[in-house]
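1. Okay, here's the prediction I keep looking at, along with the sequence it came from:
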Amino acid sequence: MKNLYGILRLIMLLFILSSCEKESTSIFDEDEVKEENPISELPIPTENLIFNADETRNYMVNPNSTAETIALFYNLKLLSQNRFIVGQQDAFSSFYKGNIGESDMKKITGSDPGLLGSDFMFITDDLNDGTQSNWYFQQEIQIRTDVIRAFDLGLVNIFCWHMREPFEGEYFYSSEITQFQKENALKSILPGGENHEYYKQKLAKIGSFAKSLVGSNGLLAPIIFRPFHEFDGDWFWWGASYCTNEEYIQLWRFTVSYLKNTLSVNNMLFAFSPDNNFLSESEYLLRYPGDEFVDILGMDNYGDFNNQGQPGIQRANQKLKIVSNLAKERIKIASLTETGYYTSVSENNPIPYFYTNSLYKAITLNDVNIGFTMFWNNNKDSYCVPVPGLSSADDFIEFISKPEVILADDLPEMYQLPPNT
C-alpha cells in the first residue's frame, strides 16, 4: 500500500510541476548537477554494504538492541547509499500560524515527513511531577502519543535534549545563566560532581520513557537520541567554551553507558551532532567519544544556508562530505541532523530556490551519502517547511519530488531486516 501511495504522490507532484513554468537559477555549474532518474531507477544496492543484515548488531553501540532497533540501523545504512529521509521537528504538534491538523509537510506534499523530531526537555523538567493536571506531564503524554503514532506509521523517531542547567533547572541557553553556572554546569554532572545523582535521575526518566514507547503492534518503538548537540558552539551550557574536550567525552560516554548498561535501554541509537564549526576530519572528531559510543554521525547546519550564496552551499557540501566519508570508514550512518532557513512574516523573506538549488545540492553533490535530514519546527510566526500558498511552496514540492528524497509514503519497512538473513 505504501508503494501505491508513493506512486500516486509522485504523479500528483509531477502534474503540479508540469503546470508551473519557471526558470531556475543554479548556483552550481550545470555539469555538477546529478542526473535525475525516476524513483524506480534508484534501487538500493545491498551488495555495496560491507556487512550482511544478520551481522548488523556487531556494528552498533548496543549489540543487545531490540530486533526493530537493529533493523533501523541496517535500513538507514542501506538507504544512505543513494537516498535520504526528510523529517521535521515537532511535525505533529507545531504548525505555521497555528493551523493545527495534518502536519505542515502533509498539507503541502500529501505525505507526512519520514522522520519525526522530538525533545526530552519537558519530559525531564524539574516541574514535571507526573500528575494529570501538570502542564509538563501533559507535554510528555503528547510527545509519547506522537512518537507512537509515528512508529505505527512506519516513521523514524529522533530525540534531542535541551536539558536545563542542573543548578537551578530553568534555562539551557548560556546567555540566560550565571557565569558560575556556565563554568560548572557540565562538570557538576560528571561522576563525582555535586549534581551527578541529579543527572542520573534525569537519565532514569529518559530510560523509563523510552521503555514506554509501545506501538499498536506491542513492540517497542526505536528512537535515535542525540544528546548535547551543537556542542562546538557556545550558546548551550554544554558548549565548547564551558568544558574541555575530555570532559565532554567523559559525559557522553557515561550517558551512553548508563542508558545502555545500567538502565538496559535497548531501543536507542546514539547520534553525535556538532554544529558546523569544522573544516576538517580532525576538527569534527575533537570531541568524538569513540566508535563504540556512536551509531550516527551528524551535523546541524543553519549558518551555511543563511543567505550565504554559493560559497555557503559549497561549505555545507564540503562539511557533509567529511561526515559522509567518516561514516563510510567507521561503518556509521551519516546525517544532516538539523537544518533549514527560518522564513517569517516580519523578518526573513524566502531564499529563492532554497530547497532545490541550495539544500538539495549541498546534500547530494560530491558523492555525499546521508541517511536523513531534519528541518526544525514550524510555529505561529515562522517556518522551515512551507505550506500551500506561500511563495516557496513550488520549490519545496520540486525538492521532495527528487528521486533521492523519501517521505512517509515512500518509506520502506524500516523495522524489519530483509528476509532470509
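-> Right, received. Where do you want to start? Just so it is clear, the model here is predicted, and its values are computed rather than measured.
2. switch to C-alpha atoms for all contacts and neighbour counts from now on
-> Will do.
3. If we go by neighbour counts, what in stretch 5-18 is buried?
-> Buried residues in stretch 5-18, counted by 16 or more other C-alpha atoms under 10 Å: Gly6, Ile7, Arg9, Leu10, Leu13, Leu17.
4. Assess the claim that Leu13 and Lys402 are in contact.
-> No. The pair Leu13 / Lys402 is not scored as a contact, 10.2 Å apart, by C-alpha atoms under 8 Å.
5. Am I right that Glu183 is in a strand?
-> No. Counting by DSSP: H, G, I helix; E, B strand; the rest coil, Glu183 is located in no strand; its state is helix.
6. where does it sit relative to Pro227, distance-wise?
-> From Glu183 across to Pro227, the span is 19 Å (C-alpha to C-alpha, to the nearest Å).
7. ranges for the strands of this protein?
-> In the chain, the strands defined using DSSP state E lie at 84-89, 115-119, 156-160, 223-225, 268-272, 296-297, 300-301, 333-339, 343-344, 372-375, 382-383, 405-406.
8. Compare those strands and give me the one nearest Arg315.
-> strand 300-301 (10.4 Å; C-alpha to C-alpha).
9. residues making contact with the lengthiest helix in the chain?
-> What stands out as the longest helix in the chain, according to DSSP state H, is helix 309-330. Residues outside helix 309-330 that contact it (C-alpha atoms under 8 Å, 6 or more residues apart in numbering): 27-28, 276, 278-281, 291, 296-299, 301, 304-306, 332-336, 358-359, 361-370.
10. ok, second structure coming up, stack it against the first:
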Amino acid sequence: MMQAFDTTGRVRIPRRIRRPLLAALALCMMVAALAFPSAANAAPPVNPSATDNAKAVLNYLYSVSGNHILSGQHNYTEDPAGWSAQAASVTGKAPAVWGNDFAWDDYATSRQGVVDEAINQWQQGSLVTLSWHQQKPNDPANAGWGSVQGWYTEQEMTDLVTPGTTLYNQWLTKVDEIAGYLQQLKNANVPVLWRPYHENNASWFWWGGRPALFKQLWMNMYDRFTNYHHLDNLIWVWSAASNNDWAEPLADYYPGNAYVDVLGQDVYDGFQQAYYNELVTVANGKPIALTENGKMPDASTLVNQPLYTYFLIWGDHLYSENSASEIQGTYNDSHVITRDEVSIPPLPGNGEVDIDDTATGTGINKYTYSGSWSTSAGAAKFGGSDHYSATTNDYYQVSFNGTKVKLYGSKDAHHGIAAVSIDGGAETNVDFYAVSRADNTLLWTSPTLAAGNHTLKVRVTGSKNAASTWTVITADRVSVTAATQTTINDATTGTGQNQFEYVGGWSASTGSAVKYNGDDHYSGNTNDYYQVRFNGTRIELYGTKDVHHGIAAVSVDGGAETNVDFYASSRIDNTLVWSSPTLAAGNHIVKVRVTGSKNAASTWTVVTADRAVVTS
C-alpha cells in the first residue's frame, strides 16, 4: 500500500477511490528498445523562450539519464534547508538537488524564506525543485491541510478550469501570488524544476482523480506562467503517484509532450520494476525522476532502473525509513552524484542572462533607480512591464558580472535621448525614438569588457531628436554575457587543474552544514600552504572565519603576497575571504600560505580552505 506524506510527515490517507485500478499495463516491448533520453537527442524545453540556465539544466538531466542519478533531499517550508543539512551531516556530502514546497496558505509567511534559500542553494551548486500543495482556491486562508485534501464536485472542478468563472478567477489570484515568488527566482537567474499538482492520478488532492479536468488545469497554469508571466526559468515536471491500488495509470493523466519537460513519480511502496517501466513508456525519451521517495534507492535499483535522473527523499523520511549506513551507501555509490560533483556544461552560444527591470536593489543583477521613474504594463514588454522617466538627470543603473551587456527598452514617437556609460566612463548618446512603438527592442550593446563586476548607467538627458514629441527614456531589461563560474570543493584534492593541493599538516573539519558540502580544511602551522591551479580570469576564495583564526599570505602565479585576515568575532562559515584582480585569460595558480601571525584580537593562527570559485 502506498503512503505519501505532508510537510509535517503525517500520513496522507486517500479520501476516496473513484474507481478500481485498471488492469496492469502490459509492456509489449523490451525496455532496451525504448527511446532513451541522452544528451545527443535532448528535446528543447517546452517553453521556446526558456532561459539559458533552464536549457542547460534540462540538457544536463538528459546527459545524466542512463549514466548517473542526482541525490536529492526535500525540505519543509518552515525550515528551508534543515533536511538537506541533515543529509550532508550523515554523509559528508550535500545533496545535488534541493527541494521545497510553497505549501498551503498557513505557510504563506514562510514562502519568502523558501525563495531566499532556493537562490542560495543554486549559487552553492544545487539544482532547485519546487512543488506546491495548493489549498482549494476558494477556501479561507486558514483552511489548512484539510483543504489541500478537499474535493470539488464535477461541476465545481469544471468551473475552476473554465476562464471567466468565479472559481477560475479565485484560482488565478492564488496562481499569480506564486508567480511573484517564481519571478524573484527568474530575476536571480535560478532555473526551477517546477512540480505543481503532483500525484494527480489519485484522488487524495482536490486536483486529482479526473484525467481530463486535471490536464486542463495543468495547461491553464502552463499558459498563465509561460505566456502571461513569462516565467521562462521553469522546467515543467509532471509528477504522478506510483500506479498501485490507490492510483490509476499514468498515461491517462499525462498532459502531453508540449507541456512537460520531465516526468516523475512518487514512490513510497518499493521501487517496483513495473512502476519504472510504465513511466519510461509514457516519457518516451524525456527524462524521468523519482520526484518523491521515502526509501533510498539501493545499488540494485540504480542498476536495474538506470534512467532516473534524480531522487528526492521526502523530509524526515531520510531517517524514518533509512539507517545511517543505507544513506551513506547510496551517497557513496558510484552512480550517485552529490553537489560537489554537479557540473552543468554551458550552452553553445553567447550564454546571455536576462535581468528584468523589476529586479530592484543594490546588488549584482539589480536595477537601482534614481529619480521619478514609473512603471508601465504591456504584454509585449519583457516580463509584462517596463519603467520610464522623462525627467532630466533621472537615471538607473545595473550592476552585473560579465563581459558584455545589451540594453533593451521601448522605442516610441514621444521618446528621447539617453546617455549611457559603463563603470563611470564616457557617456554615449542612445536615441529611444521610433516612428511607431517597438517594445523590448535592442537599443545599445557595450564593447567587450574585462570579465568581472561592472555597472551600467542610463541617464535621461532631457533632449530629443527633432521628430520626437517628448523626452521619455525606458528600462525593460539588460542581457548580460555572463562569464562561466566553476566551484571547486576543498575536498577535491590533487595536483591537477581545479584541485586543492595541500602541503603540510592540513586537517579536515566536518560537522557544519553551512560549510560548503559540509566540511573544510584548516591549518595553524607556519608556512603550511594550499594551492589551486585553474584556467580563467578571476578566482574567489571562500573559507571559515572565527575568533581563533589568523592571517594568510595569498599570491597568484608566484607574485607578491597579500595578507588576508581570517579572524571574525563570531564564526562565519563558507564566506568570501579574498578575490583576485582580473587576470589574463589562461592558466594560473593561487597559493594560500599560513603566516603563523594573527591580529591582536585572535586567539590562534588558523587558516581555512572551503571552496574556490573560478570565473572563465
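-> That came through, no problem. The model shown is predicted, which means the values in this text are computed figures rather than measured ones.
11. before we move on, back to that, among the buried residues of stretch 5-18 of structure 1, which lie within helices?
-> Filtering these for helices - DSSP H - leaves Gly6, Ile7, Arg9, Leu10, Leu13, Leu17.
12. ok, back up a step: Glu183 and Pro227 of structure 1 - which one has more neighbours?
-> Pro227 (21 against 15; other C-alpha atoms under 10 Å).
13. quick one: what's aligned to the more buried one in structure 2?
-> Counting by TM-score structural alignment, Pro227 of structure 1 corresponds to Pro196 in structure 2.
14. From Tyr355 of structure 1, how far off is Ser392 of structure 1?
-> For Ser392 of structure 1, the distance to Tyr355 of structure 1 equals 9 Å [C-alpha to C-alpha].
15. For those two, work out which one has more neighbours and name it.
-> Between Ser392 of structure 1 and Tyr355, counting by other C-alpha under 10 Å, Tyr355 is the more crowded of the two (23 against 20).
16. Would you map the helices across the stretch 151-300 of structure 2?
-> With helices called from DSSP state H, counting those that start in this stretch, the stretch 151-300 of structure 2 shows them at 154-160, 166-187, 211-223, 273-283, 299-304.
17. Structure 2: helices as residue ranges?
-> Secondary structure of structure 2 (DSSP H): helices at 52-64, 82-91, 111-124, 145-148, 154-160, 166-187, 211-223, 273-283, 299-304, 317-320, 324-331.
18. how about those in JSON lines, adding distance to Ser203 of structure 2?
-> Listed next are the helices of structure 2 as JSON lines, based on distance: least, C-alpha to C-alpha, whole Å:
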{"stretch": "helix 52-64", "distance to Ser203 of structure 2": "30"}
{"stretch": "helix 82-91", "distance to Ser203 of structure 2": "28"}
{"stretch": "helix 111-124", "distance to Ser203 of structure 2": "26"}
{"stretch": "helix 145-148", "distance to Ser203 of structure 2": "11"}
{"stretch": "helix 154-160", "distance to Ser203 of structure 2": "13"}
{"stretch": "helix 166-187", "distance to Ser203 of structure 2": "19"}
{"stretch": "helix 211-223", "distance to Ser203 of structure 2": "11"}
{"stretch": "helix 273-283", "distance to Ser203 of structure 2": "19"}
{"stretch": "helix 299-304", "distance to Ser203 of structure 2": "28"}
{"stretch": "helix 317-320", "distance to Ser203 of structure 2": "23"}
{"stretch": "helix 324-331", "distance to Ser203 of structure 2": "32"}
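19. Identify whichever of these lies nearest to Ala377 of structure 2.
-> With C-alpha to C-alpha as the measure, helix 166-187 is the member of the helices of structure 2 nearest Ala377 of structure 2 (15.3 Å).
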